[in-house]
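Enquirer: fold the following.
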Amino acid sequence: MNSGSDDKVTPLRPKRPCPECGKPSARETYPFCSVRCKDIDLNRWLKGAYIIPGRDNEDETDNDPPK
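Expert: Here you go, the predicted structure:
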C-alpha cells in the first residue's frame, strides 16, 4: 500500500506554539501543548478574564428616534 518512503503526509493544521507557554502544540490538545495549558485557558474563559467588547451605550442611543 505504501508507494514509497519519500511520500510525506501534509498535516491538516500547521504547527503552532502553545498560546499559554510557547511550547510546541500536541495533536491531542491542539492548539495547546498539554491538558494543563488547556485547562488554564478554559479557567480564564469561565472566570471572565477574556472579554469580547460590545457596543457602547452611546451608539445605541444615537439610533433612537427623537422624543
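Enquirer: from here on, just use CA atoms for contacts and neighbour counts.
Expert: OK.
Enquirer: which helix in this structure has the most residues?
Expert: If each helix of the chain is counted by residues according to DSSP state H, the longest one is helix 35-47.
Enquirer: residues in contact with it?
Expert: By CA atoms under 8 Å, 6 or more residues apart in numbering, the list of residues contacting helix 35-47 from outside reads Cys18, Glu20, Cys21, Thr29, Phe32, Tyr50.
Enquirer: export those to a markdown table and tack on distance to Pro11 and secondary structure?
Expert: Conversion of those to a markdown table gives the following (distance: CA to CA, whole Å; DSSP: H, G, I helix; E, B strand; the rest coil):
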| residue | distance to Pro11 | secondary structure |
| --- | --- | --- |
| Cys18 | 17 | coil |
| Glu20 | 22 | coil |
| Cys21 | 22 | coil |
| Thr29 | 15 | coil |
| Phe32 | 16 | coil |
| Tyr50 | 30 | coil |
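Enquirer: here is the second sequence; please produce its structure so I can put it next to the first one:
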Amino acid sequence: MTQVKCPICDKPMNFQARSEWPDFPFCSLRCKRIDLGRWFGERYKLQGHDYPEDFHEENEGE
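Expert: The predicted structure is shown next:
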C-alpha cells in the first residue's frame, strides 16, 4: 500500500494502484484546480538562468 499526502490540503491518501486516485498527486479535482490556479496566478515560478546584462547583445547575430 502506498501512502502519500495531497500537496494542497495535506489529506492522507492510501492506495494500492494509482488508478484508485485519478487526480493523483492530488486528492480531488478541487485540489488539482487550486494548484492550476496557483500556476496561472504566478504563485509558483521556475527559476531561470541569470545571464550577463550584455548576453543578448553579444548573441544577436547568431
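Enquirer: one step back: how about the contacts of helix 35-47 of structure 1, which pair is most distant?
Expert: Using CA to CA, the contacts of helix 35-47 of structure 1 span at most 20.1 Å, a distance reached by Thr29 and Tyr50.
Enquirer: the two: who's more crowded?
Expert: Each of Thr29 of structure 1 and Tyr50 has its neighbours counted (other CA atoms under 10 Å); Thr29 has more, 14 against 10.
Enquirer: residue in structure 2 matching the more buried one?
Expert: Aligned against structure 2 by TM-score structural alignment, Thr29 of structure 1 finds its counterpart in Asp23.
Enquirer: dump the contacts of helix 35-47 of structure 1 to TSV, plus distance to Asp39 of structure 1.
Expert: Rendered in TSV, the data for the contacts of helix 35-47 of structure 1 read as follows (distance: CA to CA, whole Å):
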residue	distance to Asp39 of structure 1
Cys18	13
Glu20	10
Cys21	13
Thr29	10
Phe32	10
Tyr50	14
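Enquirer: and which of those residues is nearest to Asp56 of structure 1?
Expert: For Asp56 of structure 1, the nearest member of the contacts of helix 35-47 of structure 1 is Tyr50. The distance, counting by CA to CA, is 17.9 Å.
Enquirer: returning to that earlier point: can you tell me the closest non-neighbouring residue to the match of Thr29 of structure 1?
Expert: Setting aside the residues directly before and after it, Asp23 of structure 2 is nearest to Leu29 in space (CA to CA, 6 or more residues apart in numbering), at 6.1 Å.
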